[in-house]
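**Student:** sequence and predicted model, in that order:
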Amino acid sequence: MIYLDNSATTKPHKEVLNTFVQVNESFYANPASIHGAGVEANALLDRARGQIADLLKTEDQFVLFTAGGTESNNLAIFGVPKANTHKGKHIITTEIEHPSILEAVKSLEQEGYKVDFLKVDVNGVISLQELQAKIRKETVLVSIMHVNNEMGAIQPIEEAAKIIHENSRAAFHVDAVQSFGKLPIYFNGEAGPDIISISGHKIHGLKGSGIIAFRKKMNIIPLLLGGGQEQGLRSGTVAVPQAVSLAKAARMAVETMEQATLKYRKWHNDLLEFLAGFGENIHLLSTNTGAAHILSFSVMDLKGEILINALQKRGIIVSTSSACSSKQKKTSHVVEALELHSNYKKGVIRLSFGALNTEEDILEFKKAFTDVMKELKGDINR
């Protein structure tokens, strides 16, 4: 099997799995306990927290462990506005966010919050002018994903941060689930985000592990109430093995990021040229200015499911749109936002690379895809 669906989830590194097993075997005590075993577990937890804080350039106390990207995003979207109603009830986000953002802000709309959605251009990128026009005194939160999970568009985070911080008291949240470990993302004073979300299983870590981190002390209301763990913002016994494993995966991702990006960009550009050879049969959603590890395209007048099944028969695993919505029959909200022509809306395919992919995988995909196109589209004159 050639696995090219790494934006949906990744296979954990062996080193990460080994770390998880070792911590479970030797440091299984509750880190909140005051006995020796608990103190040892807590020390390991603190070390993991510090390692991630160093990567994000923040203080240890501003890194909280969660169960994943959805929880981290929800904590930001619900926690910040509800704790800052004295500033206003206005939120800004984009039309192409992950459902864990969009569904959360829609819920807040039902509670009386005003939400503005930024449009994107044909390349999936927001307009900074529109952001400037929509931000106002009552804005309490702006949430913009760094890299879109469906087609890889990279948003201008630094420029957006400048606009937000110069024109409002709003907190700036960045969903970095698809960018951490692939692109530089960290706290950079007023020139960067105030809140960052990360998910472990997107960087060859474990499912059920995530991070929400802050640039500074913030007023935020927790989603989970209980024993007051994680600064009182995320109650529940902290899963030390998941936290330590996530720190391991995060370090490995950042340490290999530059080399991996060069590899992914080579494959990305090679496949863009390859797919362009199919002429009007293919519409490219991704561009060479987007994230190197994600490549999306659509085949004219074919359903994505048909393409996926045909490729799977040849041992190639890809996805249609995002894994979160691929089982639904409706067109992806990202595809709708891009205003794709109706002939291409149902045939969107996403390839996403990971650390375990090789040059041979790309060659095999090209061979398999050429065969699939000949089978499904007839003489394509390639």
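**Tutor:** Looks like it arrived, so ask away.
**Student:** going forward, measure contacts between C-alpha atoms and count neighbours the same way
**Tutor:** OK.
**Student:** quick check: residue 102 vs residue 126, distance?
**Tutor:** Counting by C-alpha to C-alpha, to the nearest Å, the separation of residue 102 from residue 126 is 16 Å.
**Student:** repeat for residue 64
**Tutor:** Taken as C-alpha to C-alpha, the span from residue 64 to residue 126 is 29 Å.
**Student:** do residue 56 as well
**Tutor:** For residue 56, the distance to residue 126 - C-alpha to C-alpha - is 24 Å.
**Student:** what's the helix or strand for the residue lying closest to residue 319 once chain neighbours are set aside?
**Tutor:** Leaving aside its chain neighbours, residue 319 sits nearest to residue 350 (5.3 Å; criterion: C-alpha to C-alpha, 6 or more residues apart in numbering). Taking DSSP states H and E as the criterion, the element that holds residue 350 is strand 348-352.
**Student:** quick one: list the elements packing against that strand.
**Tutor:** strand 294-299, helix 304-312 (3 or more C-alpha pairs under 8 Å, 6 or more residues apart in numbering; DSSP states H and E).
**Student:** in the last one, what counts as buried?
**Tutor:** So that's helix 304-312. For helix 304-312, burial by neighbour count (16 or more other C-alpha atoms under 10 Å) applies to 304, 305, 307, 308, 310, 311, 312.
**Student:** who's in contact with the helix or strand just after that helix?
**Tutor:** Note on helix 304-312: by DSSP H and E, the next helix or strand toward the C-terminus is strand 316-317. When contacts are defined by C-alpha atoms under 8 Å, 6 or more residues apart in numbering, strand 316-317 is touched by residues 1, 2, 3, 4, 5, 308, 311, 365, 368.
**Student:** ok, second structure coming up, stack it against the first:
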Amino acid sequence: MIYFDNAATTKPYPQVLKTYTDVATRIWGNPSSLHSLGNTADKLLELSRKQISELINVNTDEIYFTSGGTESDNWLLKGTALEKEKFGKHIIVSAIEHPAIKESAHWLEKRGFNVDYAPVDKKGFVNVDKLAALIDDDTTVVSIMAVNNEVGSIQPLKEIAELLSDKPNITFHVDAVQAIGKVPVENYLLDRVDMASFSSHKFHGVRGVGLAYIKEGKKIEPLLSGGGQENNLRSTTENIAGIAATARALRLTLEDMSAKNQHLARMKEVIVNQLTTYDGVEIFSGTENFVPNIITFGIKGVRGEVLVHAFEEREIFISTTSACSSKAGSAASTLIAMNVRPEVATSAVRISLDEENSMAEVEQFLTVFNHLYDKFQKIR
């Protein structure tokens, strides 16, 4: 089996699973309980929070635990918009955001907020000048992802941060789910960034754990009411085993990041160079200012889901762009925003590599691709 769908979810590191099992077996107390089992769980919770904050260079009390990237995105966008509603009801998100942000923006629109969608260029990068033109006195939140999940474009966050440098009343949120381990932390957790979202299972952690970074002093409306956990901002009993496993996954992911990315870049280069030799193959993921693990391409006249299943029959697992919307069978929203024709966008598939993938797997993929390409050419 060859697994090339790591942007959808990564396989947990063995050490991470061991941490999860050990904690779930030995430390099962509720961290809100007053007895010794609860105190032990609470100490591990805060130790994990401290380790995560140190790894991404933020304050310990700026890290909050959620159930995943989707909840983090929902909370940070909706909660901030609702908290600042009395100051303005205008929000800006990019046209290529993950559905967790886009659907949250639609939710806010139904409740009277005004949402603008900052356009991108044909390569998938937010146009900062056009974003600037959307800002007005009513703007309270700007949300831009660090790395696009469909094509892998690294967004110009430094330029956007500079744009917002003299606008302290605007909260700048970054969806950093696809950035950890692929982009240096300092490139997306900039001084001007007020909030950020992360998801454990995207960096070899377990599912069901997310992180929300909220800069000290920034106010946000809770979306969950109950026991008052997470400083009264996110009520629900914390997933201690998952959180401890997440802390370990983050540490392992950030170790030797440069070497890992060089390996990914070499594999990506081999795949891209080979794909460019085929007529009718269009590649949507570049190399400059793109993460080294994502390659999105299409074969003219072949729908993406057909190619996905053809590879699956040979035990090679890729995906149609975003896993969160792939079953809908619609064109990739990012490609549509890039002004790719719908009939071309529906052909798109995504390879997303991991440091555990090998060049031998790349060669096997290319051999199978050559066979499938010939097969589809004959059918066409």
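**Tutor:** That came through fine. Keep in mind it's a predicted model, so treat the numbers as computed, not measured.
**Student:** let me see the TM-score of these two.
**Tutor:** The TM-score (TM-score structural alignment, normalised by the length of the second structure) is 0.96; 379 aligned residues with a C-alpha RMSD of 1.6 Å.
**Student:** superposed on the first structure, what's the mean shift for the host helix or strand of residue 273 of the second structure?
**Tutor:** Using DSSP H and E, the element containing residue 273 of the second structure is helix 257-275. Compared with the first structure after fitting, helix 257-275 of the second structure has a mean deviation of 1.1 Å; criterion: mean C-alpha distance after the TM-score superposition for the first structure.
**Student:** can you give me the buried ones in that helix?
**Tutor:** For helix 257-275 of the second structure, the neighbour count (16+ other C-alpha under 10 Å) marks 257, 260, 261, 263, 264, 265, 267, 268, 271, 272, 275 as buried.
**Student:** just to revisit the earlier point, neighbours of the residue nearest to residue 319 of the first structure, how many?
**Tutor:** For residue 350 of the first structure, the count of nearby residues is 28 (other C-alpha atoms under 10 Å).
**Student:** hang on, isn't it packed against residue 293?
**Tutor:** No: judged on C-alpha atoms under 8 Å, residue 350 of the first structure makes no contact with residue 293 at a distance of 10.3 Å.
**Student:** before we move on, back to that, now do the residue nearest to residue 319 of the first structure against residue 310 of the first structure, distance only.
**Tutor:** Taking C-alpha to C-alpha, one finds residue 350 of the first structure at 14 Å from residue 310 of the first structure.
**Student:** just residue 1 of the first structure next, same as before
**Tutor:** From residue 1 of the first structure to residue 310 of the first structure the distance is 14 Å (C-alpha to C-alpha).
**Student:** mind listing what the equivalent of residue 351 of the first structure over in the second structure touches?
**Tutor:** Mapped onto the second structure by TM-score structural alignment, residue 351 of the first structure lines up with residue 351. By C-alpha under 8 Å, 6+ apart, residue 351 of the second structure lies in contact with 4, 5, 293, 294, 295, 296, 318, 319.
**Student:** what residue in the first structure is paired with the fifth one?
**Tutor:** The equivalent of residue 295 of the second structure in the first structure is residue 295 (alignment by TM-score structural alignment).
**Student:** and stretch 233-250 of the second structure, how far out from the chain's middle?
**Tutor:** Stretch 233-250 of the second structure sits 18 Å away from the centroid of its parent chain (C-alpha atoms, centre = their mean, to the nearest Å).
**Student:** hang on, I meant stretch 307-326 of the second structure
**Tutor:** Here stretch 307-326 of the second structure is found 19 Å from its chain centre; the criterion is C-alpha atoms, centre = their mean.
**Student:** what's the span of that stretch from first residue to last?
**Tutor:** Using C-alpha to C-alpha, the two ends of stretch 307-326 of the second structure sit 13 Å apart.
**Student:** next, count neighbours for residue 323 of the second structure.
**Tutor:** Residue 323 of the second structure: 16 neighbours (other C-alpha under 10 Å).
**Student:** and it, how far from residue 55 of the second structure?
**Tutor:** Taking C-alpha to C-alpha, one finds residue 323 of the second structure at 28 Å from residue 55 of the second structure.
**Student:** can you check residue 96 of the second structure too?
**Tutor:** 28 Å.
**Student:** now do residue 98 of the second structure
**Tutor:** 25 Å.
**Student:** of those two, who's got more company?
**Tutor:** Neighbours were counted for residue 98 of the second structure and for residue 55 using other C-alpha under 10 Å; residue 98 has more, 24 against 14.
**Student:** please verify my assumption that the more buried one contacts residue 149.
**Tutor:** Yes: counting by C-alpha under 8 Å, residue 98 of the second structure does reach residue 149; the two are 7.2 Å apart.
**Student:** residue ranges of the strands in the second structure, please?
**Tutor:** Counting by DSSP state E, one finds strands in the second structure at the ranges 2-3, 63-66, 90-94, 114-118, 139-145, 171-175, 195-199, 210-214, 281-283, 294-299, 316-317, 348-352.
**Student:** now those strands as TSV including distance to residue 108 of the second structure?
**Tutor:** TSV is the format used below for the strands of the second structure (distance: least, C-alpha to C-alpha, whole Å):
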stretch	distance to residue 108 of the second structure
strand 2-3	37
strand 63-66	21
strand 90-94	9
strand 114-118	8
strand 139-145	12
strand 171-175	16
strand 195-199	18
strand 210-214	20
strand 281-283	35
strand 294-299	31
strand 316-317	36
strand 348-352	30
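**Student:** identify whichever of the ones you listed lies nearest to residue 236 of the second structure.
**Tutor:** Comparing the strands of the second structure against residue 236 of the second structure with C-alpha to C-alpha, the closest turns out to be strand 63-66 (9.0 Å).
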